[in-house]
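Student: no sequence for this one, just the structure:
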């Protein structure tokens, strides 16, 4: 195996024995083989679009299949075996449709005729023999840009999958995914040819995030400022973690009137701000911090735990018997719910003791999406013009266990009192409960939402630039971002596509970015690696 798609990768270069995330070698090889198989499907799907052949079911499957290869989504080799076989079946279906329309079906790439082995072990061997990352290109810089594109597409697929679940779709997003998978097979490319495709990924990801924003707000309403308890109350309980709002809604519906409180964890926290979700009186509070602490926190939760989508660690043996996975999430030996029927989770919650006391651990404010912030835009503008508000900091991104992530907490703690911190994604759980006070009626720490809500943060920046009649880069706004996995790569590409400069990135730079590509990003977009909070604040504020 070889995997360097996440920030935690071994020795800062790549995992080649076992993933730092817990991914075993056979799973890594199967994931590579799945992407390889999807490239074959992409050849025919791309050709099909030339003849107006668009199969929405194939598009949706492609999102799910790509999404399954993200960091910390699915570690179940049997699931990958099924996905690979299904990919080849759909490839042949699309090939037949293209042939019937008179399109080209004579592709020289081996992906177009790939036949998977009959067994799981055989498929893993096929994946290992690919040396997938190495074969992307012999040129280090082209390989680096292709990896950037691949990981960006993985993030795009994740957002597109979330949006499609709630009915928001755009065939242009799937079309780009196919184009990108095909571009990874191209040989003899130059840096000048690769960069526009990476920028296109940023543009398409903006569209995918727009779809997801429309899906979430159209279904559940725009988030509103909401105080969320961090303690617990006496009673039966279920903990839900991950990202998927629809999964949470179904759990709330299926537990209504049963005397079970629902607690969120990780990136489910912002869900408390959606009007159509907060209306459930048993949707109570938030438990724990971010996923990097779950092995310490989850064993003490006195109820079952439902894992949805990604950004989660494989559960430890000490509480694995209480874990259920849903959707794309899967690990060998963990109970998986494939049909959205949570009766087994409910039954376990009723059978367990639940919380036997009441604890008040304070609360946090959520719900500062673009609708809320722009609703008080006049006050924000007035505060800036009167110099009561000097600067905005967007401190967001992913969390992880690797050393160096305390930088973001220290940074926020040292932000001057006349500055506001916008935050989103799971990286905020290092500092989400800090009381930074307020500037007038505006809290100094504004929770914009999940990583999925980066679109909302972008719209806030765009609206402020219009209000001040200036470019986004001329706003009193600085972005200090942590990254962990592939959705963060997609978001970064979107920011670069929008021309946003002077982004500080950490805690370490991507291992898959070559020195020459890094220099290009520095020269073109002024990307900077984080240093120390003190030095970075001094450089930003002067």
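Tutor: Structure's in. What do you need? Everything numeric in this text was worked out from a predicted model, so none of it was measured. Numbering: from 1, shown residues only.
Student: When you work out contacts or count neighbours from here on, use the C-alpha atoms and nothing else.
Tutor: Will do.
Student: which of the residues in the top helix by length along the chain are buried?
Tutor: The helix that spans the most residues within the chain, counting by DSSP state H, is helix 191-220. By neighbour count on 16 or more other CA atoms under 10 Å, the buried set for helix 191-220 is 191, 194-195, 197-216, 219-220.
Student: Which other helices and strands does it contact?
Tutor: Here helix 191-220 touches helix 140-165, helix 171-183, helix 275-278, helix 454-467, helix 486-497, going by 3 or more CA pairs under 8 Å, 6 or more residues apart in numbering; DSSP states H and E.
Student: Please tabulate those in JSON lines, including the columns mean neighbour count and distance to residue 419.
Tutor: Listed next are those as JSON lines, based on neighbours: other CA atoms under 10 Å; distance: least, CA to CA, whole Å:
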{"stretch": "helix 140-165", "mean neighbour count": "25", "distance to residue 419": "31"}
{"stretch": "helix 171-183", "mean neighbour count": "20", "distance to residue 419": "37"}
{"stretch": "helix 275-278", "mean neighbour count": "18", "distance to residue 419": "29"}
{"stretch": "helix 454-467", "mean neighbour count": "19", "distance to residue 419": "15"}
{"stretch": "helix 486-497", "mean neighbour count": "24", "distance to residue 419": "22"}
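Student: so can I have a markdown table of those helices showing distance to residue 383?
Tutor: Output for the helices and strands packed on helix 191-220, formatted as a markdown table (distance: least, CA to CA, whole Å):
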| stretch | distance to residue 383 |
| --- | --- |
| helix 140-165 | 35 |
| helix 171-183 | 39 |
| helix 275-278 | 29 |
| helix 454-467 | 13 |
| helix 486-497 | 26 |
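Student: Tell me which residue is most central in this structure.
Tutor: residue 487 (3.9 Å; CA atoms, centre = their mean).
Student: Would you confirm that it contacts residue 149?
Tutor: No. Counting by CA atoms under 8 Å, residue 487 stays clear of residue 149, with 11.7 Å between them.
Student: Surely residue 21 and residue 70 touch.
Tutor: No. Counting by CA under 8 Å, residue 21 sits too far from residue 70 to count as a contact (10.9 Å).
Student: which residues of the stretch 1-150 of the chain fall in helices?
Tutor: Using DSSP state H, counting those that start in this stretch, the helices found in the stretch 1-150 of the chain span residues 25-49, 56-67, 77-100, 120-130, 140-165.
Student: Put this next to the previous one:
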């Protein structure tokens, strides 16, 4: 009998409703159901963790990091290895018991919190049938919607917290809110309003988490600088680094220096070229390919290696499965995995494989794009930007970015950018930028019309720029001639949206489709309170935006 599942956490979920046999992302029912069990256990950890905090009992950094890493592992396109989830589940059992034992005798423990997963994968999978998203058929659909929104927001924030942890940065307020929020998902006393407010609180906490990550990145690798990046091939052996983890890239650059291997970034790693401590390596030669969803085509039969450092992994084709390496939270069955040992990773097997494969045989004609327009780089020109606006040279700002994906309709973002007037400036970030970052749109007031702010991890930079412009013009963000045109795919985009809403930012256009886990009632609240809008057509949206612009 074919296994079943239910998942609707990403934008490309089947039919816009939910995946029930296999995930569109590539995960099978076994992995999906193990993830359900892990999330179920994390809710119990949240319950006991919150009780510990209420009693003044400090939770260890090991447990905090487990919560962050295991939540991150369930994010879309991260980990597809069943055995890794069994390990998380078993460790989760022990952690939950440890937190419970700290409390002595307590009462009013929800039944879902008492659950303990069995030891064998077969038994865990059998019990997973009663633990999935839709297991409680009697649960109010709006309550379920807001609980899932909270869970997906936590998955997104876990990604940012994980990257900060890797660089030795963490924050008690961020860590502690995981327990508060997870505990809320098993509290039947909470109303729709309570859960909505918790989602807004999560947005605010995530802003702090992104600020922490920004400080970790700039403190370790320097402040991003505007930098030209080669987007064409160079002759010789090579390794392509994908994902988001800058520390992994740095370690690989150190270990490949002087070995005749070219290092290329891919997808969300593109902004790495703007960091002084990374771009100083001369063999960091350029960026290969586009957004994550094109990797099966772009990696097909390549004569080099790929190192996947975080999310955005797709099922590898046989033509490159032997040369795709994973590390950290990421995993695919049978793909070689690089473990960390005593805080270091040995990339020897990746290096040897790259040398064996030989690489590309000749150079391509050079093409380049610009990156490195983080908040420090952009705001160093704040006076010129304000002057250009006051002089009528810049009439409007657009933030066009977010997650990219394969669903039809995402060409909207390319067409929108192409149709923006010449006296407007575009900020872009995350892998959604690949829809527009190679367009030749010229300049405005001496600035490139497209400024690449960075990874989705750098959304903090975009928010900082907006807040600084509002301060410079002595107005609120919603009064700026600024429009947010966002694309979403997975849970990091979900928590960024919560952050924007928690800051009171209105009139966001979101697409290509709205989340399946948002009920009509919850959506109506977001529309009424924040004027959230689905995208329509580039012409119609542009016309409405520019008609209401205050500049």
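Tutor: Great, that's in hand. Here the structure is a predicted model, which is why all the values come from computation and not from measurement.
Student: What residue in structure 1 is paired with residue 394 of structure 2?
Tutor: Using TM-score structural alignment as the criterion, residue 394 of structure 2 maps onto residue 389 of structure 1.
Student: And the residue nearest to the centre of structure 1? What does it align with in structure 2?
Tutor: By TM-score structural alignment, residue 487 of structure 1 lines up with residue 492.
Student: quick one: contacts for residue 167 of structure 1?
Tutor: residue 215 (CA atoms under 8 Å, 6 or more residues apart in numbering).
Student: Check residue 80 of structure 2 too.
Tutor: 27, 31, 330-333.
Student: ok so, going back, list the buried residues of the next helix or strand after the longest helix of structure 1.
Tutor: Where DSSP states H and E defines the elements, the next helix or strand beyond helix 191-220 of structure 1 is strand 226-229. Using 16+ other CA under 10 Å as the test for burial, strand 226-229 of structure 1 gives 226, 228-229.
Student: residue boundaries of the strands in the stretch 301-450 of structure 1?
Tutor: Ranges of strands in the stretch 301-450 of structure 1, per DSSP state E, counting those that start in this stretch, are 305-308, 323-326, 335-337, 363-366, 391-397, 419-424, 438-439, 442-443, 445-449.
Student: Tabulate those (TSV), appending distance to residue 355 of structure 1 and mean neighbour count.
Tutor: As requested, the strands of the stretch 301-450 of structure 1 are exported to TSV (distance: least, CA to CA, whole Å; neighbours: other CA atoms under 10 Å):
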stretch	distance to residue 355 of structure 1	mean neighbour count
strand 305-308	14	26
strand 323-326	18	21
strand 335-337	23	19
strand 363-366	18	20
strand 391-397	32	22
strand 419-424	30	25
strand 438-439	34	15
strand 442-443	32	16
strand 445-449	28	26
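Student: Can you add distance to residue 524 of structure 1 and give the ones you listed back as CSV?
Tutor: Formatted as CSV, the strands of the stretch 301-450 of structure 1 follow (distance: least, CA to CA, whole Å):
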stretch, distance to residue 524 of structure 1
strand 305-308, 38
strand 323-326, 42
strand 335-337, 46
strand 363-366, 35
strand 391-397, 21
strand 419-424, 25
strand 438-439, 35
strand 442-443, 34
strand 445-449, 28
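Student: what's the burial count for the corresponding residue of structure 1 for residue 442 of structure 2?
Tutor: The pairwise alignment with structure 1 assigns residue 442 of structure 2 to residue 437, based on TM-score structural alignment. For residue 437 of structure 1, the neighbour count with other CA atoms under 10 Å is 13.
Student: Ok, the one 4 residues further on next?
Tutor: Residue 441 of structure 1 is flanked by 10 other residues according to other CA under 10 Å.
Student: Residue 383 of structure 1 too?
Tutor: Residue 383 of structure 1 has 17 nearby residues by other CA under 10 Å.
Student: isn't it right up against residue 389?
Tutor: Yes. The pair residue 383 of structure 1 / residue 389 is scored as a contact, 5.2 Å apart, by CA under 8 Å.
Student: Common neighbours of these two, please.
Tutor: Counting by CA under 8 Å, 6+ apart, nothing touches both residue 383 of structure 1 and residue 389.
Student: Return the residues in contact with the counterpart of residue 496 of structure 1 in structure 2.
Tutor: The alignment partner of residue 496 of structure 1 in structure 2, by TM-score structural alignment, is residue 501. Residues near residue 501 of structure 2 by CA under 8 Å, 6+ apart: 200, 203, 530.
Student: Repeat that for residue 484 of structure 1.
Tutor: Taking CA under 8 Å, 6+ apart, one finds 6-8, 397-400 in contact with residue 484 of structure 1.
Student: what sits against the residue lying closest to residue 432 of structure 1 once chain neighbours are set aside?
Tutor: In space, and not counting its chain neighbours, residue 432 of structure 1 is closest to residue 364: 7.4 Å by CA to CA, 6 or more residues apart in numbering. Neighbouring residues of residue 364 of structure 1 by CA under 8 Å, 6+ apart: 227-230, 432-433.
Student: switch the cut-off to 7 Å
Tutor: 227-229, 433 (CA atoms under 7 Å, 6 or more residues apart in numbering).
Student: for residue 227 of structure 2, same thing?
Tutor: 273-274, 370-372.
Student: which one among those gets closest to residue 461 of structure 2?
Tutor: Distance to residue 461 of structure 2 across the contacts of residue 227 of structure 2 (CA to CA) is lowest for residue 372, with 11.0 Å.
Student: which position in structure 1 aligns with that closest one?
Tutor: So residue 372 of structure 2 corresponds to residue 367, using TM-score structural alignment.
Student: Check whether that match really touches residue 450, as I assumed.
Tutor: No. If you go by CA atoms under 7 Å, residue 367 of structure 1 and residue 450 don't touch, sitting 10.4 Å apart.
Student: For these two, list the residues in contact with both.
Tutor: Counting by CA under 7 Å, 6+ apart, the residues touching both residue 367 of structure 1 and residue 450 are residue 270.
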